[in-house]
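Student: predicted model and sequence below, questions to follow.
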Amino acid sequence: MKKPGFTMLILLILLLPLSGWADSSSQDQSVNQLEETVVTSGRIEEKKQDVTTNITVYTSEDIEQSSIQDLSDLLLKEGFYINEYPNSTISVGIRGLSTDTHGNDLASNVLILINGRRAGTGNIAKITMNNVERIEIIRGPGSVQYGAAAMGGVINIITQKGWEGFTASVEATMGSWDYAEGAMDFAGGVNWFDYSVSASKSSKGDFKTGDGIKYDNTGYDSKENIDFDAGITFSPKNRIGFSFSSHDGNQIGSPGKLESVNTEDYVDHALESFDIYYDGQTQDDFLLWKLRYFSGKDEYYITYPSSPSKNYTRDTKNQGLQAQITARWDLIDVTGGLDWVDYGIESSNGPGKENTFDNPAFFILTKTRLMEERLILSLGGRYDKYEIESTSGKTKNESNLSWSFGTVYKFSESLSIRGNIADAFRMPTADQLFSYTDYSAFGWGIWSGNEDLDPENSRTYEIGIDYAENSLSASLTYFYTEFKDKISYESIGGGVTQYKNIEGATISGFEGSIKYNISDRFNWAFKVEPYGSFTIFDEYTDDSTGENLTQTPDWSASYGLSVSNREIGLSSRLNFTHYGEQDMSDGTQLNPVDVADWSISKRLFSFEKYGEVALKGEIVNLFDEDYALVQGYPSPGRTFYLGVKYTY
């Protein structure tokens, strides 16, 4: 199964010299590509080419090209591993590690951020694409920058702010399975004040699989989203902002496996957050600072009408503070600051109630530029202090020191190599430490915590090469992770299952991407751009069993062709996603699958000063594949979407 992946790897290397094909008239595009900036890796704006880790950026244009309702839709099409239980609970995996299946932010090994602070959930079904400017993804550890749970990677959703003037749009979409959505947004600014607002509401019925079998209880009554950001620029380069975000899902089907569908069970869930922040800097750009206070809640309610005693609720409230300052000299940038987060988790039953998690931290990140900025060195360290307390008053205090070191060497403006070594960790939850709960009503027996649990920890090594010139960009990264003290569980007799630390895992492999704008060579009016990306595991072994990690495809890829013409307002994309073979925890396997999606958008009318109207369409699962990403939970068959959007 790995041969196709290595073939892609070889082709990627061979294609690097083809940059000479590009027309010299595309030099401006090359400069723009090279000057792309990111904020996630160093917590300040910096050139993407100066980052020592493998980082991927998806722009608002990438998001706009297809009918994406939430973050899982985007990541699925981009080849990230998605573990989906229809509509209500969706996790994402990066480099063999993932967010928690049940959405618990503190139990995840991939960290979700919104504007650089913890989103408060690991359930990406709750992360909408409203008001999103771009998404930055660190593939690999981010604990030095952001603390616990960032072992496999960090996904940072950066929302849009207003600007001078006024823009607005209204969109209506209909689709298969009685899907309907209405959305609107507007943004603008006057003098010192700016704002950005978006809202949407959707509903969906039960879907059919690729085999034409109706999968009952897979729809939902409504998903409502509101996002708001406003700011005051009281002096040049100094802005105070306020933001609010709300996702509310009602009567979401919770069907169980296809062969044992329960048509009555449903989930209500919500994610809400409030932020107030201040971004500023001196006029000479020597000092930059950021302050942010945030609070929010993550709600999950599951209802069993036939067995009310099983009804379950979990409310997670969080608040936090971020403060950092950066000093920039000619040769070195130094960023230091503190983070603080506090969680309160209440559950109606299960292991533990009203558990708390308190975490202050201090960090320092440095970046040095040598040899006329051809050599970049980065060094970072972070100290985290934890106090975890259960409802019974039991506490555990723990601390952790993380560090990272990376380097970039630029052979030219087009070609560079990078390397990085970084630690990461995850603290045990209060449930895993202190619980003692009878799950006999569910048939699971008694589950017991273990106060002697150690934090999970890892060390990752990676080396990569990046190339970007004219219309060709390509990247290749090798990574190796030693994952230790994984928190698992075992039976200790008497019907009791207890949490424990086990050996962990060894994970290594390659990541690659390539994109080439053919149009520049032939001076076409249309932009024609084939692209591809892949992740292939050389090793993904559970050290305690010697077997492959479960629910991890041996390789995955996303590839396709994008065509667009701004003059006539046309864009289209044909995308293929491949998931390789994966072992499941019950001893079965999921076979490899390829899924195709096709989207198109065409401007119908333009009213000069009064905006334009565009027609959008998409076919998801174009060839009606019958497949599942989780054993027993099939994905929808061929699905159609058609929408109309007015933009002013």
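Tutor: Nice, I can see it. Treat the numbers as computed from the prediction; the structure is a model and nothing was measured.
Student: switch to C-alpha atoms for all contacts and neighbour counts from now on
Tutor: Will do.
Student: relative to Trp447, how far out is the residue lying farthest from the centre of the chain?
Tutor: Residue farthest from the centre of the chain, counting by Cα atoms, centre = their mean, is Gly494 at 40.7 Å. Gly494 sits 11 Å away from Trp447, going by Cα to Cα, to the nearest Å.
Student: overlap in contacts of the two?
Tutor: Listed as contacting both Gly494 and Trp447 by Cα atoms under 8 Å, 6 or more residues apart in numbering is no residue at all.
Student: tell me how far the one helix or strand Asp538 maps to is from the chain's mean position?
Tutor: Per DSSP states H and E: Asp538 is located in strand 527-542. Counting by Cα atoms, centre = their mean, to the nearest Å, strand 527-542 is centred 17 Å from the centre of its parent chain.
Student: okay, the angle between the strand or helix carrying Phe6 and strand 527-542?
Tutor: According to DSSP H and E, Phe6 maps onto helix 3-15. If you take axes from the mean of the first three to the mean of the last three Cα atoms, to 10 degrees, helix 3-15 sits at 130 degrees to strand 527-542.
Student: list the buried residues of the following helix or strand past helix 3-15.
Tutor: Per DSSP H and E, the first helix or strand lying C-terminal to helix 3-15 is helix 27-34. Within helix 27-34, the residues that count as buried by 16 or more other Cα atoms under 10 Å are Ser30, Gln33, Leu34.
Student: what is the helix holding Phe6 packed up against?
Tutor: strand 496-516, strand 527-542 (3 or more Cα pairs under 8 Å, 6 or more residues apart in numbering; DSSP states H and E).
Student: now those strands as a markdown table including distance to Gly337 and mean neighbour count?
Tutor: Shown next, in a markdown table, are the helices and strands packed on helix 3-15 (distance: least, Cα to Cα, whole Å; neighbours: other Cα atoms under 10 Å):
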| stretch | distance to Gly337 | mean neighbour count |
| --- | --- | --- |
| strand 496-516 | 32 | 21 |
| strand 527-542 | 34 | 21 |
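Student: with respect to Ser91, which of these lies nearest?
Tutor: Closest to Ser91 of the helices and strands packed on helix 3-15, according to Cα to Cα: strand 527-542, at 17.5 Å.
Student: what sits up against the next helix-or-strand element following the closest one?
Tutor: Using DSSP H and E, the helix or strand that follows strand 527-542 in sequence is strand 555-565. With contact meaning Cα under 8 Å, 6+ apart, strand 555-565 is reached by 2, 5, 77-81, 525-537, 570-581.
Student: all helices of the stretch 351-500 of the chain, in order?
Tutor: All helices of the stretch 351-500 of the chain, identified by DSSP state H, counting those that start in this stretch, fall at 430-434.
Student: dropping in the other structure now:
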Amino acid sequence: MQKAILSLFLCLIVSSAIAENEGDTLRHYHISEVTVATSRTNAKLKDLPQKIEVIDQSVISMSPATNVADLLKSVTNLDIIQYPGVSSSFGMRGFSPSAHSRSYTLILINGVPSATTNAAAFPMAAIDRIEVIKGPLSALYGSDAMGGVINIITKEAGSDRANGQISLTAGTFGTQRIAADVSAPLTSASSFRLGFSKNEQNSNYRIGKRNILSQPELSELILDKKSFGDVMLNSKYTTHDFTGQINTRINNKWKTSLDVIYFGADDIETPGNYWGSYGQSKKDINRLNLAGNVSANYERHKLSLSPYFGSQNTRNYSNNSETGYVSLDSDIREFGLRMHDNIGLGFMNLLVGADVDVYEYRSDRFSGKGTPANPYQPDYNHRKIAGLVQASRTISQLQLNAGGRFDQISYELLANDMLNSQKGSETYNTFNPSVGIKYNLPLNFAIKASYGTGFSVPDAFKVAGNYSVSEYFPAWDFWWVKNYEGNPDLKPEKSNTMDLGLSFTSSNRFFSGDITWFKTRHDDKIVEYTFKRNNEQGEEITITSYKNADKSNHEGIELMGAANFGTLFDNRFKLELYSNFTFMLNYTFDETKADVTTTYDMLYVRKSNGSFGILFDNYNGFQTRINGRYIGNRLEKDSFSALRPNITADHYHTKGGYEAKDKILELPNHIVFDWSVYYTYAGNKRFGIGVSNLLDENYSEKDGYNMPGRMVTGSFSFLF
């Protein structure tokens, strides 16, 4: 299948190159002209050698997705772990998604840290576009950007005249949404924007009833045959958000802006899993993001100074009843300052910058209402001071960029009497370079290559921790105790990534395509291990610690292509066929136990991912889009063997280094379709119908957590 798709793709490129005709392309907007904010140099997409995907308003406005996680998984080839209850995390290019507070994929809001890895906790109404950069970006943004960066860019306040819109949506599963947005000038030199949205699902969702692709019996056993068309209990939620922005132009060179985003959700129901074996509970999420910017535009200098603050509080309850209490209360705070100067030197452009970032984690755990219990880990801080430089130069058809970033990272672990944890600290330095080259060939072809390194800092308790976690189980009259000890010699995880690509865009914009090969070596992976030691009383105890031991290798091919048949009819309409696929050629990691090294396939990484579809716009108010998402097979550990007795040892995956005793399942592949149709009347009234999971597929993004089946919504928007 992969060879067939690749052959067809290359044939399309060649045939388009031969058959293209020179048309008037200046009067039609093209995505390659977009300025990429994540580059920090305001470079155009067409001039960057790195692999970048931009999800603009034409895609966002046509998607039936209710949050950023649903949008991203349907149009980009990212790996996702997603649970009911507004929870998700992403990975890309073989880096497994993580459901924890840290990740290999960095999520930014307007170029600054977001204080979360949960893309499901981002509403759609305030978003202007999303930039997805695949590959390491630590040379620009530091830690946690090993796999790539997702930069969510919000709408800007308009300065010309007052405008806005209000949207109402209703549909299945008790779905109700309202969104309002207004933008207006305050004075001749300032403007503001205010937005609000509320999203409700007032009924438990129903799981899909069928599978489009032919599935073996094991696939039905994994999904559970009883789940087809069944209801996912305890899956209701309500979220709301407020966004605001103030822009002020001080003079013809200096301007300022302030962005505010608040996301809130109380009593989000969490089913635990399809069977409810982990207990039906609820949680609250409250996140605040503040970001300021002071910028100046001189002839040779473009200065930017961006202070930011982000915080997210999550409260998990013991159950979803009146007697439920907060069992875990956690806070994440990120704040700092981003500074850079884009210097025009005539023969090249130079970016010089400095970043100061602080990351703080705090948590409280309770065994009863108001009864403290020892937390799962101590509170800790990371402080990072970084300097960076990037140079870019264009020589005729050749574009070059190169640079690097030096980070000094300080870990601080706070004392905790309940954990018997002492205060500790460590410091680490790291340098990460990057280089890219792009050359424009004849016939509108271009070749590109890039290399970069990335890093991810370990949590402070893995470096400087020394504590014990205990919990009493009265039913068995048993104390569970686990002893932890940090490793001061622990190094950040590192990666090296090489990209090679070929792209093509016909002169009349009929066809555009891109093929990219990437290869990543991920070193110094942090793993948990145990050893024995006598305590002060002379008793032998087991200590859990951490070490840099494992490595992994990721290799794959990414294909993108789009053909707009409207260009063949003088652009009187748009009829676009598009596709975007990722095929993993290698996604393995090495693990050493007792001096024996075994190579395993990665968990949670799809063998292949893809999106494809057709979009029609008659440029007279009518738009419709059908989008398909192909979800490839993935491996997961069977955590529910007691709940699925029909799954036996014979069903477990015994390839890629695994044995039946490891209880690894190969989850099935799926295709999920979405459809939407909109009509704009009189230029300011928009009616729409959206259908998520059009063919009612039963699938999961995490084993045991079946996703919603077909959801139909109707919407009305009024623009003023």
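Tutor: On my side now, so go ahead. Worth saying up front: this structure is predicted, and the values here are computed from it rather than measured.
Student: now the TM-score, please.
Tutor: Superposed pair, TM-score by TM-score structural alignment, normalised by the length of structure 1: 0.93. Supporting alignment: 630 aligned residues with a Cα RMSD of 2.1 Å.
Student: picking that back up, the strand holding Asp538 of structure 1 vs structure 2, mean deviation?
Tutor: Mean deviation of strand 527-542 of structure 1 relative to structure 2 after superposition (mean Cα distance after the TM-score superposition for structure 1): 0.5 Å.
Student: Provide the aligned range in structure 2 for that strand.
Tutor: With TM-score structural alignment applied, strand 527-542 of structure 1 matches the range 574-589 in structure 2.
Student: between the buried residues of helix 27-34 of structure 1, which is nearest Thr89 of structure 1?
Tutor: Nearest member of the buried residues of helix 27-34 of structure 1 to Thr89 of structure 1, counting by Cα to Cα, is Gln33, at 35.9 Å.
Student: spatially central residue for structure 1, please.
Tutor: Ile155 (3.7 Å).
Student: what's the matching residue for that one over in structure 2?
Tutor: Using TM-score structural alignment, Ile155 of structure 1 lines up with Ile150 in structure 2.
Student: got a list of what its match touches?
Tutor: Thr105, Leu106, Ile107, Leu108, Ile130, Glu131, Val132, Ile133.
Student: report the two of those residues separated the most.
Tutor: Longest span within the contacts of Ile150 of structure 2, Cα to Cα: Thr105 and Ile130, 14.2 Å.
Student: and the strands in the stretch 301-450 of structure 1?
Tutor: Using DSSP state E, counting those that start in this stretch, the strands assigned to the stretch 301-450 of structure 1 run over residues 312-328, 332-347, 355-370, 375-389, 395-410, 415-426, 436-438, 446-448.
Student: any idea which of those is most buried?
Tutor: strand 415-426 (a mean of 23; mean count of other Cα atoms under 10 Å).
Student: if we can go back for a sec, rebuild the helices and strands packed on helix 3-15 of structure 1 as TSV, extending it with distance to Thr303 of structure 1.
Tutor: As requested, the helices and strands packed on helix 3-15 of structure 1 are arranged in TSV below (distance: least, Cα to Cα, whole Å):
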stretch	distance to Thr303 of structure 1
strand 496-516	26
strand 527-542	35
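Student: and those strands: which comes nearest Gly350 of structure 1?
Tutor: strand 496-516 (13.5 Å).
Student: how far does the closest one sit from its chain's centre?
Tutor: For strand 496-516 of structure 1, the distance to the chain centre is 16 Å (Cα atoms, centre = their mean).
Student: for stretch 376-386 of structure 2, same thing?
Tutor: 22 Å.
Student: also stretch 582-593 of structure 1?
Tutor: On Cα atoms, centre = their mean, the centre of stretch 582-593 of structure 1 falls 24 Å from the chain's centre.
Student: and the contacts of it?
Tutor: 548-554, 578-581, 627-629, 631.
Student: quick revisit: check the gap between the residue farthest from the centre of structure 1 and Asp431 of structure 1 for me.
Tutor: The value you get for Gly494 of structure 1 to Asp431 of structure 1, if Cα to Cα is used, is 20 Å.
Student: swap in Gly337 of structure 1?
Tutor: Counting by Cα to Cα, the gap from Gly337 of structure 1 to Asp431 of structure 1 is 30 Å.
Student: got it, and Tyr499 of structure 1?
Tutor: Taken as Cα to Cα, the span from Tyr499 of structure 1 to Asp431 of structure 1 is 9 Å.
Student: next: Phe483 of structure 1.
Tutor: Taking Cα to Cα, one finds Phe483 of structure 1 at 22 Å from Asp431 of structure 1.
Student: map Ser390 of structure 1 onto structure 2.
Tutor: In structure 2, Ser390 of structure 1 lands on Leu413 (TM-score structural alignment).
Student: residues contacting that match?
Tutor: Neighbours of Leu413 of structure 2 in contact, by Cα under 8 Å, 6+ apart: Pro378, Asp379, Tyr380, Asn381, Gln422, Lys423, Gly424, Ser425, Ala460, Phe461, Ala464, Gly465.
Student: cool, Trp517 of structure 2 as well?
Tutor: Per Cα under 8 Å, 6+ apart, neighbours of Trp517 of structure 2: Asp499, Leu500, Gly501, Glu555, Gly556, Ile557, Glu558.
Student: thinking again about what came up before, among the contacts of Ile150 of structure 2, name the ones in strands.
Tutor: If you go by DSSP state E, these have Thr105, Leu106, Ile107, Leu108, Ile130, Glu131, Val132, Ile133 in strands.
Student: only the buried subset of the residues you listed, as a ChimeraX command please.
Tutor: In ChimeraX, this line selects whichever of these come out buried by 16+ other Cα under 10 Å:
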select :105,106,107,108,130,131,132,133
